[in-house]
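**Q** build me a model:
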Amino acid sequence: MLKEVARDESSGHRRYDPATVERVEALACLRSSGMTVGGMRRYLDLLAEGDAAAAEQRDLFAAQADKLATDIAQLQLRLTYLRRKADLWDARVRGDTDAEKQGVDDVARVMDQCTLKDSTR
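**A** Presented below is the predicted three-dimensional model:
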């Protein structure tokens, strides 16, 4: 996805020009957002088309933003599950049976949400 990178003649180290550095940073950001290699290639192809591909660029980024939002929601649910489980075990450690019963109920509610999300896929 990078064009040929120049090398220093004496050391052989790669020398990145500012445009290449910018491209690497953009691709790294896209990759960390969960975009596939195919999606990144599509982005670069559309970028080469300039303003004529603006609507397709918008759609590509909007779709990736939607996917990332879904991923974040799933991670938030998993985080809630882990915290409720920790609360449940903390109650057990303290010998607080009322809090433990509440913890069991809280975990069950989170599990129900996980099951609902899994069944809508």
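
**Q** drop to CA atoms for contacts and neighbour counts, all remaining ones
**A** Fine.

**Q** list the contacts of the helix or strand harbouring residue 108.
**A** Assigned by DSSP states H and E, residue 108 belongs to helix 97-119. Applying C-alpha atoms under 8 Å, 6 or more residues apart in numbering, the external contacts of helix 97-119 come out as 77, 80-81, 84-85, 87-89, 91-92.

**Q** in helices, which of those residues appear?
**A** If you go by DSSP state H, these have 77, 80-81, 84-85, 87-89, 91-92 in helices.

**Q** want to throw those into TSV with neighbour count and distance to residue 18?
**A** Formatted as TSV, these follow (neighbours: other C-alpha atoms under 10 Å; distance: C-alpha to C-alpha, whole Å):
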residue	neighbour count	distance to residue 18
77	17	40
80	16	42
81	20	44
84	21	48
85	19	49
87	19	50
88	22	53
89	17	53
91	18	56
92	16	57
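
**Q** here's the other one to compare against:
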Amino acid sequence: MAGATREHTADLTIQQMARRSGFSEPTLRYYEQIGLLGEIPRDGSSGHRRYGPEAVDRVEALACLRSSGMTVDGLRRYLDLLAQGASAAAEQRDLFTTQAGKLAAEIEQLQVRLRYLRGKADMWDARVRGDADAEAQAIDAVTRVMHDITSAHLESRTKDRSR
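**A** From the prediction side, this is the model:
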């Protein structure tokens, strides 16, 4: 426990920051390079990066946003709006609402894929058991899911072309 407390209060190395955030070391260096993290101070004797409390907070916030699927441009927009303070609250709301909508669409797609996999497992289970009726029902269910997947794919391509 003492190590965890010390790691929380002391400046973190890039390795510690990578473990804590889930970002790779090259990603942390890249984010610093493109200005998402600002300049990370260096240890005077070794020249190694040292992530202080503010940098740790920023990296952790970016890690949460990135894990939600936000793009680097979205991260940059978030930080720009954050710097504007309360005057950018409506824009921040819109940024998060848009990202939540994108994530909801991804979850919906994953649910369809899950139904497909479960249907295929049911089909093969029925075949193992020699239950022709259950196999036919599973094939029908899988066929419906495949239709949903191809329809969603076509809708997505149509939307992409209209942009």
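
**Q** for the contacts of helix 97-119 of the first structure, which one is nearest residue 39 of the first structure?
**A** Nearest to residue 39 of the first structure, judged by C-alpha to C-alpha, of the contacts of helix 97-119 of the first structure is residue 77 at 26.8 Å.

**Q** give the aligned equivalent of that closest one in the second structure.
**A** Under the alignment defined by TM-score structural alignment, residue 77 of the first structure corresponds to residue 112 in the second structure.

**Q** which residues touch its match?
**A** 145, 148-149.

**Q** before we move on, the earlier item: what's the helix holding residue 108 of the first structure aligned against in the second structure?
**A** Counting by TM-score structural alignment, helix 97-119 of the first structure corresponds to 132-154 in the second structure.

**Q** what about residue 51 of the second structure, how many residues close to it?
**A** The local packing of residue 51 of the second structure (other C-alpha atoms under 10 Å) involves 24 other residues.

**Q** now the corresponding residue of the first structure for it: closest residue in space that isn't a chain neighbour?
**A** Counting by TM-score structural alignment, residue 51 of the second structure corresponds to residue 16 in the first structure. Nearest residue to residue 16 of the first structure in three dimensions, chain neighbours excluded: residue 5, at 6.4 Å (C-alpha to C-alpha, 6 or more residues apart in numbering).

**Q** that neighbour pairs with which position in the second structure?
**A** Counting by TM-score structural alignment, residue 5 of the first structure lines up with residue 40 in the second structure.

**Q** surely that match meets residue 32?
**A** Yes. Here residue 40 of the second structure reaches residue 32: they are 7.1 Å apart, a contact under C-alpha atoms under 8 Å.

**Q** nearest residue to residue 78 of the second structure in space, please, no chain neighbours.
**A** What sits nearest to residue 78 of the second structure in space, not counting adjacent residues and going by C-alpha to C-alpha, 6+ apart, is residue 92, at 6.9 Å.

**Q** aligned partner of the one you found in the first structure?
**A** Checking TM-score structural alignment: residue 92 of the second structure goes with residue 57.

**Q** average offset of the helix or strand where that match lies relative to the second structure?
**A** Using DSSP H and E, the secondary-structure element containing residue 57 of the first structure is helix 54-94. Following superposition, helix 54-94 of the first structure is found to deviate from the second structure by 0.6 Å on average (mean C-alpha distance after the TM-score superposition for the first structure).
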